[in-house]
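[1] Predicted model and sequence follow; I will ask about them next.
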Amino acid sequence: MNSLYTWLHIGLGSFYRAHQAWYFNQLLRAGEHDWAIAAGNIRNDSEDTVDALIKQNGEYILETVTPRGERHHEVIKSIKKLLRWQPDLEPLINEGAQAQTKVIAFTVTESGYYLDTDYHLDINNASVKQDLKGGHETIYGTIAHILERRIANHAGPVTLLSCDNVRHNGDRFRDGLNEFLQLTQNLTVLEWVKDNVTFPNCMVDRITPKPEASLVARVAQKTGMQDNAPVMCESFIQWVVEDNFIAGRPNFERVGVELVKSVEPYEEAKIRILNVSHACIAWTGTLIGQKFIHESTQTGFIREIAYKYVTRDVIPCLGDQALDLEQYRDVVLDRFTNSHIKDTNQRVSADGFSKIPAMITPTLRECYARGVEPSATAVLPAMFYVYMQEWHKGRLPYEYYDGVLDKQSLHQMYEADDPIHLFATNPTLFGELANRPEFEQLMRKKIQSVYTLLS
């Protein structure tokens, strides 16, 4: 790479290539060449895509589509260095430890943070345990290795940027990393981080489904180019970032990135209104035999569940903000009806055991704090209970993915005499609400209402 500075991204998935890589491509088109992307993965489950991109010199076609079916194709050329996965992660660690690498960003999904309801590390998770012994299966172990090497190289300060749907993601990752370094007694890195690392919070948004099988052929037909690693996403895009980069950053203002003092109003709206509604729609749609998000959103009673949840509970909890939350709700639900995206319920349903404590429980808790029963919100974990009961019985129409799923314990829960009691009193899911009898009674009522609704 001939650029002055490197932006290293960990998690080279479709979302990253549809979102941040697009913004960097816009910078290139605007004549900004100081920064270049290097990218790779912690795990080896996407190396076919990496191989395809290497053969294409990192270039690929991004197809965007509006709710009205208007498609646009653009060649993305912003990924300048592709780092192949290998067991010791040496290419990734080495790149992160170079002096010209000024930002290390990552997209590892909500479950990739391994946090409980109190936002502490889940030290019982097998991957976390492995990394506490010196491994690099998680973002914490990987970053710890990079920072150790960076210190040895005298490479200077670096920004660590979380790009996932975790509330206060920069703060949460900072605290998780500090806890990890304390548990591993890595005091050298722990002290170095205090003065040499910043952790901006950020909010990212662009619905990006898993590429459908027909995408390669459609892109070839529309563009005349053979691309074996295209990406398709919605036309909407947003990136809001706390302007707290210790070692410099690209000139994002030129390409529409929103640099702010506080991301909180944006991320709260996005997490509670978009992400939670999305998941609820996916769980419910699956239970009535639907495959795609758009058809589930267009199903009257499903849309009504999401609408009532946002209107009755979320908007009163969030209160007065700079954002028009009612308008945001309507825009979000309209985006979900985009039939051309063909976003699947399977993709969106994932990681429920991370989404409930991080995204749903806060609204439940805040409703009680306001003296209001969270009736509309409680439908959502109730729906997830029934959804996972179908998983337990082997009746889901697809494989459910959850990075923190304990299959044995969940099967045992559903086989118990009173599984609803065990679910509603689970502190990992519901925090202090697990000790409140009125919450358990509410969950019993709502789970029964879901059975009735689906019967």
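    Received, thanks. Residues are numbered from 1 along each chain as shown.
[2] use CA for all of it now, contacts and neighbours both
    OK.
[3] can you pull the contacts of the nearest residue to Leu429 once chain neighbours are set aside?
    The spatially closest residue to Leu429, leaving aside those adjacent along the chain, is Pro357, at 4.8 Å (CA to CA, 6 or more residues apart in numbering). Contact analysis of Pro357 by CA atoms under 8 Å, 6 or more residues apart in numbering lists 116-117, 428-431.
[4] Over to Lys80?
    With CA under 8 Å, 6+ apart, Lys80 has these contacts: 1, 36-38, 57-58.
[5] for Ala105, same thing?
    By CA under 8 Å, 6+ apart, the contact set of Ala105 is 7-10, 159-163.
[6] Can you flag the buried ones in the residues you listed?
    Using 16 or more other CA atoms under 10 Å as the burial test, the contacts of Ala105 include 7-10, 159-163 as buried.
[7] Please flag which of those residues sit within strands.
    Among the buried ones among the contacts of Ala105, the members found in strands (DSSP state E) are 7-10, 159-162.
[8] Redo those as a markdown table? Include distance to Thr363.
    Putting these into a markdown table (distance: CA to CA, whole Å) gives the following:
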| residue | distance to Thr363 |
| --- | --- |
| Trp7 | 35 |
| Leu8 | 35 |
| His9 | 32 |
| Ile10 | 31 |
| Thr159 | 31 |
| Leu160 | 28 |
| Leu161 | 26 |
| Ser162 | 23 |
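[9] Any idea how many residues pack against the spatially closest residue to Gln389 that is not a sequence neighbour?
    Of all residues beyond its chain neighbours, the one nearest Gln389 is Tyr414 (6.9 Å), with distances taken as CA to CA, 6+ apart. Here the number of neighbours of Tyr414 (other CA atoms under 10 Å) works out to 18.
[10] Next one for the comparison:
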Amino acid sequence: MTTKSVWMHIGAGSFHRAHQAWYLHKLREQGDDAWSIALGNVRSDAAALLERLAAQQGKYVLETVTPDGEREWETITSIRRILPWDSELSALVAQGAAPETRIIAFTVTEAGYYLTPDHELDLTQVDIQADLRGDACTLYGALTRILHQRMAQGGAPVTLLSCDNLRHNGGRFRHGFLAFLTEKGEQPLAQWVRDNTTSPDTMVDRITPRPTPDVAQRVKEATGFDDGAAVMGESFIQWVIEDDFIAGRPALEKVGVEMVDSVLPWEEAKIRILNATHSCIAWAGTLVGYDYIDESTRQPQIQQMAREYITRDVIPSLTPSPLDLADYRDVVLARFANPWIRDTNQRVAADGLSKIPGMVTPTLIERLRAGHTPEATAVLPALFFLFLERWAQDALPWTYQDGVIQPEALRQRLTGSDPLGSYLRDPTLFGELAQDRTFHKLVAHTVARLETWIEQHQPVSG
């Protein structure tokens, strides 16, 4: 009899349930039930969702929609255990320490790794400081508790798998986690992690909006299931994983996952072409009064900004590539324009303070080093500055969410005598460019041009 294996996932949000859980579900549909998911969360904000999932025995319906509006509904059955939240993370610790748990995966957003632009652990962050004192409000604090218990119970090897939109996510998570353990004085555990875990890099992709009430209504009409945890996403899906699992893995290649030696070409294309462009469209659309990504993308001026950024700066930076980058650009923009997804600018605009250094600044640096003026890429930090200005003035139409924001300090900088200069001189956003006068002049010119464009653009109703 084959021993059953558990994929414990930290992060109960929509993306995991529309992406990784879908792939494990497809394996089970093929008759391979060797792996199942145990799902939990580090913070209490998903406690109600976990309760609803527990009441449904982990089952929920995933609605997908094509650019032509064709919808399909699937009942996902790969989540077999719900780990209820409590302040001690006791269910996460127990499951993570169990020998049948061979993979601990996580989706905590880019901000959840608390890294500086130089990819070092940011020890100034309040949450990191709290966890260094023994709390567990970050991924690092939670994993410290989990792996302490695992080590105490015999220390079976386990793969630690990042599933977030972070460049070199496995390696950078691992570097941050080991730095956290070192700072905390956890040398024996740090050595155990080095010896008994791997952290593969991954690239994940499926646009997954926050579920709105109409999703559950359509699910009930289509399936008869009154689903308290329904989720929806686009029909497109992709997953590329570095094949470096220390304790075995599901046969993901049988359900379309690309298992590779290096994910670098895929992740660079995804982060710079898809993720950065997504945020560009969200910031631009918000500034001229749109609520949704699809309607923002279909505005000629906004689509031109996005297309020129990719064509003029990103594609030259990533060439040569095993991917057809121009084709990838066109597919991405078509996906963003899908009118049936109804993804909000609010969701996509979030966490810009992590996205600028991770997704945009590398292209700026590379083009300037190559002797080119990255006029098209300068649009992105310029848009984000204008977006933050409106945030500081309480002029955004919705609440901006950012995992690393320090509101009082940022508001003070943005309402001071030189807000743009203060923004551009921030090394956490722009690294070496924070002292580059050519870069400052370029962005200042771009901000002035965009301010005129915004003023001339007739506001639209939401």
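    Alright, I've got the coordinates. Bear in mind that the values here come from a model prediction, so they are computed numbers and not experimental data.
[11] tm score of chain vs chain?
    Between these two chains, after superposing, the TM-score reads 0.99 (TM-score structural alignment, normalised by the length of structure 1); 454 aligned residues with a CA RMSD of 0.9 Å.
[12] Among the contacts of Lys80 of structure 1, which pair sits farthest apart?
    Using CA to CA, the contacts of Lys80 of structure 1 span at most 13.7 Å, a distance reached by Ala36 and Asn57.
[13] which of those two has more neighbours?
    For Ala36 of structure 1 and Asn57, the more surrounded residue by other CA under 10 Å is Ala36, and the numbers stand at 25 against 14.
[14] Roughly how far does the more buried one sit from His136 of structure 1?
    25 Å (CA to CA, to the nearest Å).
[15] try Tyr114 of structure 1
    14 Å.
[16] what are the ranges of the strands in the stretch 1-150 of structure 1?
    Assigned by DSSP state E, counting those that start in this stretch, the stretch 1-150 of structure 1 shows strands spanning 5-10, 35-40, 60-65, 71-76, 79-82, 101-106.
[17] what's the closest of those to Glu47 of structure 1?
    Of all these, it is strand 35-40 that lies closest to Glu47 of structure 1, at 9.1 Å by CA to CA.
[18] all helices of the stretch 251-400 of structure 1, in order?
    For the stretch 251-400 of structure 1, helices defined by DSSP state H, counting those that start in this stretch occupy the ranges 264-269, 276-287, 293-297, 300-308, 315-318, 325-336, 345-349, 352-355, 361-369, 375-392.
[19] Looking at these, which is nearest to Asp171 of structure 1?
    Asp171 of structure 1 lies closest to helix 264-269 among these, at 11.3 Å (CA to CA).
[20] if we look at the closest one, which residues are touching it?
    Contact with helix 264-269 of structure 1 is made by 167-168, 202-203, 240, 318, 321-323, 325, as judged by CA under 8 Å, 6+ apart.
[21] By neighbours, which of those wins?
    For those, the largest neighbour count, defined by other CA under 10 Å, is 28 neighbours, found at Cys202.
[22] who's in contact with it?
    By CA under 8 Å, 6+ apart, Cys202 of structure 1 lies in contact with 161-163, 168-170, 239-242, 263, 267.
[23] try Trp35 of structure 1
    Here Trp35 of structure 1 is in contact with 3-7, 250 (CA under 8 Å, 6+ apart).
[24] cool, now which of the residues you listed survive the switch to structure 2?
    Retained in structure 2 by both residues aligned by TM-score structural alignment, their matches' CA atoms under 8 Å are the following of these: 4-7, 250.
[25] Save those as JSON lines, and put in distance to Pro209 of structure 1 too.
    As requested, the kept ones among the contacts of Trp35 of structure 1 are exported to JSON lines (distance: CA to CA, whole Å):
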{"residue": "Leu4", "distance to Pro209 of structure 1": "33"}
{"residue": "Tyr5", "distance to Pro209 of structure 1": "31"}
{"residue": "Thr6", "distance to Pro209 of structure 1": "28"}
{"residue": "Trp7", "distance to Pro209 of structure 1": "25"}
{"residue": "Pro250", "distance to Pro209 of structure 1": "27"}
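[26] The nearest residue to Ala216 of structure 2 once chain neighbours are set aside: neighbouring residues, count only.
    Nearest residue to Ala216 of structure 2, sequence neighbours excluded (CA to CA, 6+ apart): Ala230, at 5.7 Å. Residues contacting Ala230 of structure 2 under the criterion other CA under 10 Å number 29.
[27] List the buried residues of stretch 332-349 of structure 2.
    Using 16+ other CA under 10 Å as the burial criterion, the residues of stretch 332-349 of structure 2 that qualify are 332-333, 335-349.
[28] Turn the contacts of helix 264-269 of structure 1 into CSV, columns for distance to His278 of structure 1.
    As requested, these are exported to CSV (distance: CA to CA, whole Å):
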residue, distance to His278 of structure 1
Arg167, 16
His168, 20
Cys202, 20
Met203, 16
Val240, 20
Leu318, 19
Gln321, 22
Ala322, 23
Leu323, 20
Leu325, 16
